[in-house]
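Participant: Please work out how this folds:
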Amino acid sequence: MAKRLENKVCIITGGTSGIGRACTEAFVREGAKVVFVGRREERGREIESQLRANGADVLYVKGDLQKIEDCENVVRACVEKYGTVDVLMNNAGFGTFKPMIEYDMVKDYEEVMNLNLRAYFILIKECLKVMVPNGKGNIINLASIGGITGMPMQVSYAASKGGVIQLTRTIAVEYSKKGIRANTISPGLTITELVEAGSEVEKLLQSIVPGGNSGTAEGVANAAVFCASDETPFMTGANIVIDGGVTCGPCAPIF
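Facilitator: Predicted coordinates for the structure are as follows:
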């Protein structure tokens, strides 16, 4: 069977750790040519070397996506290397944890919004400049269950992820006739460097998951491959929730 992303040119942000790295690895396994982005250059170069040694066609681009010029440079570097962009996966993001009344409006609001939402907007805008003339394109935005339900102590993160979902839906409607698809993936509890397996944080978060378990970065990456493939050409504007059932509603005791 042919690889599902064979010869597709894909940009993945936040590609040096967590879900982004899992997506980078999954996309190259499926035959994609991948430009992946991250701030930590040493780690990025190391991952690039490892993937190339295994036959992958990849390019690491160092970038701080809180900066408009770095967002623009990512797309420029991709087009210079591969001539086009077929798939954009926006993944980079972070949040802070404190009561809203204590927020620093730069560190806890502006920096979160700039990375989690503004960077997505800019990267989409730049990629559309390539995709629209091509008559095709695929945009995948990583959001969170925080974008569809309340997330106490993380108000700017939740607001940014709600914005990502609405940004995606709007792009899907506005550019559907141009051959562009746009979908969102909203994970819940996922094991990454931020939430380590077996940690007290994981145990606390597992208490609200109906099955008492956790998701994996690889599981989210599998959903991203599905979205990036040509298997569902009629799917656009969708939000794939991967949360173990948390957002289904209050959980009854399990006997």
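Participant: From now on I want contacts and neighbour counts done on CA atoms only, so please keep to that.
Facilitator: Fine.
Participant: Which positions in stretch 119-139 come out as buried?
Facilitator: 119-124, 126-128, 130-131, 136-139 (16 or more other C-alpha atoms under 10 Å).
Participant: ranges for the helices of the stretch 51-200 of the chain?
Facilitator: 68-82, 111-113, 119-134, 155-175, 200-206 (DSSP state H, counting those that start in this stretch).
Participant: To residue 185, which of those helices lies closest?
Facilitator: Closest to residue 185 of the helices of the stretch 51-200 of the chain, according to C-alpha to C-alpha: helix 155-175, at 8.8 Å.
Participant: got a list of what the residue positioned nearest the centre of the chain touches?
Facilitator: Ranked by distance to the mean C-alpha position of the chain (C-alpha atoms, centre = their mean), the top residue is residue 91 at 2.4 Å. Residue 91 sits next to 12, 13, 14, 15, 19, 20, 141, 142 when contact means C-alpha atoms under 8 Å, 6 or more residues apart in numbering.
Participant: Which of those residues ranks first by neighbour count?
Facilitator: When the contacts of residue 91 are compared by neighbour count (other C-alpha atoms under 10 Å), residue 13 ends up highest, at 30 neighbours.
Participant: is it true that that residue touches residue 21?
Facilitator: No - look at residue 13 against residue 21 with C-alpha atoms under 8 Å: they stay out of range, at 9.0 Å.
Participant: list the buried ones in stretch 193-207?
Facilitator: By 16+ other C-alpha under 10 Å, the buried positions in stretch 193-207 come out as 195, 202, 203, 205, 206.
Participant: another one to check against the first:
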Amino acid sequence: MELKNKIAVITGAGSGIGRAASMKLAGNGAKVVLVDFNKEAGEKTLNLIQEQGGKGIFVHADVSKSEDVQRYVNTAIETYGRIDVFFNNAGIIQKFAPLTEVEESEFDRLISINVKGVFLGLKYVLKVMESQGSGSIINTASTAGVRSEHSVSVYSASKHAVVGLTKSAALEYVKKGIRINAICPGGVETALTNSVAEMFETSGYVPEELPNMRMGRYAAPEELAEMVAFLASDRASYMTGSVVVVDGGLTL
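Facilitator: Reported below is the predicted structural model:
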């Protein structure tokens, strides 16, 4: 297998793209370190991986807290000795609202997880990979990180920041054997996207414009996992700083 005995750390591993990618990487031979704030969901992913014959561990962590990030990185090193792949994936969605009605607490929550969480992951994993002289990092951005989307201004800002972090880090580490890329999903069948209709019903607010799902459906998380596995592997050996849109034509 192309990722046989590689060590992969995945944040947000308890559901959605994170769970699908964790299972895909493990299925391709990687030993996985699963990270999630939801302990039950993270352990469920680990159980699914073990049921298919994969190997890994789970670390309960809040990606927005420096001590938690250092702990999941240190646990990976203590358990497996290195980190070859880092899927820096954990994130949350915004409650749809006009910019002037976004609460400051909502702004702080989104930036803390979607931006600070990605930054801290990069900060501590890059130190490990630099000492190894190798590694592949995949950050989860969004189509909202490459174009505007209605009524999710802070979410869009957070994902634009992920794109910026990806490109800047890729430039800094391009000669150090480390590749850093981002994926931009555009509508994926997950608990997050499934909650959107409920948000509209609860709040009574519906944006003037909604994303055009040109293929007539959301992506399956497994379709994004395929791209994660590709970027993690040596097949993507000449890709760094790339922002890969996987959106079924949404941004056309």
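Participant: before we move on, the earlier item: gap between the residue nearest to the centre of structure 1 and residue 51 of structure 1?
Facilitator: 19 Å (C-alpha to C-alpha, to the nearest Å).
Participant: Residue 134 of structure 1 too?
Facilitator: Relative to residue 51 of structure 1, and taking C-alpha to C-alpha, residue 134 of structure 1 is found at 28 Å.
Participant: One more: residue 159 of structure 1?
Facilitator: For residue 159 of structure 1, the distance to residue 51 of structure 1 (C-alpha to C-alpha) stands at 35 Å.
Participant: ok, back up a step: and of the buried residues of stretch 119-139 of structure 1, the nearest to residue 178 of structure 1?
Facilitator: So of the buried residues of stretch 119-139 of structure 1, ranked by how close each gets to residue 178 of structure 1 (C-alpha to C-alpha), first place is residue 136, at 6.8 Å.
Participant: and the alignment partner in structure 2 of the closest one, what does it touch?
Facilitator: Applying TM-score structural alignment, one finds that residue 136 of structure 1 aligns to residue 134 in structure 2. By C-alpha under 8 Å, 6+ apart, the residues touching residue 134 of structure 2 are 84, 176, 177, 178.
Participant: Over to residue 81 of structure 1?
Facilitator: No contacts exist for residue 81 of structure 1 under C-alpha under 8 Å, 6+ apart.
Participant: Can you tell me what it aligns to in structure 2?
Facilitator: Alignment note (TM-score structural alignment): residue 81 of structure 1 maps to residue 79 of structure 2.
Participant: same thing with residue 169 of structure 1?
Facilitator: Per TM-score structural alignment, residue 169 of structure 1 is aligned with residue 167.
Participant: One more: residue 183 of structure 1?
Facilitator: Per TM-score structural alignment, residue 183 of structure 1 is aligned with residue 181.
Participant: what about that match, distance to residue 119 of structure 2?
Facilitator: Separation of residue 181 of structure 2 from residue 119 of structure 2 (C-alpha to C-alpha): 14 Å.
Participant: Same check on residue 228 of structure 2?
Facilitator: For residue 228 of structure 2, the distance to residue 119 of structure 2 - C-alpha to C-alpha - is 19 Å.
Participant: Residue 63 of structure 2 too?
Facilitator: Separation of residue 63 of structure 2 from residue 119 of structure 2 (C-alpha to C-alpha): 9 Å.
Participant: now swap in residue 89 of structure 2 and tell me
Facilitator: Distance from residue 89 of structure 2 to residue 119 of structure 2, counting by C-alpha to C-alpha: 11 Å.
Participant: Then residue 150 of structure 2?
Facilitator: Applying C-alpha to C-alpha, the value for residue 150 of structure 2 to residue 119 of structure 2 is 26 Å.
Participant: you'd agree residue 229 of structure 1 is up against residue 3?
Facilitator: No - the criterion here is C-alpha under 8 Å, and residue 229 of structure 1 misses it with residue 3 at 9.6 Å.
Participant: Residue 90 of structure 2 maps to what in structure 1?
Facilitator: Aligning on TM-score structural alignment places residue 90 of structure 2 opposite residue 92 in structure 1.
Participant: For that match, which non-adjacent residue is closest in space?
Facilitator: In space, and not counting its chain neighbours, residue 92 of structure 1 is closest to residue 14: 4.1 Å by C-alpha to C-alpha, 6 or more residues apart in numbering.
Participant: can you give me the strands in structure 1?
Facilitator: 9-12, 33-38, 58-62, 87-90, 137-142, 180-187, 190-191, 215-216, 239-242 (DSSP state E).
Participant: Take the ones you listed and lay them out in CSV including distance to residue 248 of structure 1.
Facilitator: CSV is the format used below for the strands of structure 1 (distance: least, C-alpha to C-alpha, whole Å):
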stretch, distance to residue 248 of structure 1
strand 9-12, 29
strand 33-38, 33
strand 58-62, 38
strand 87-90, 25
strand 137-142, 20
strand 180-187, 13
strand 190-191, 17
strand 215-216, 16
strand 239-242, 10
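Participant: give me every residue that touches residue 179 of structure 2.
Facilitator: Per C-alpha under 8 Å, 6+ apart, neighbours of residue 179 of structure 2: 135, 136, 137, 170, 173, 237, 239, 240, 241.
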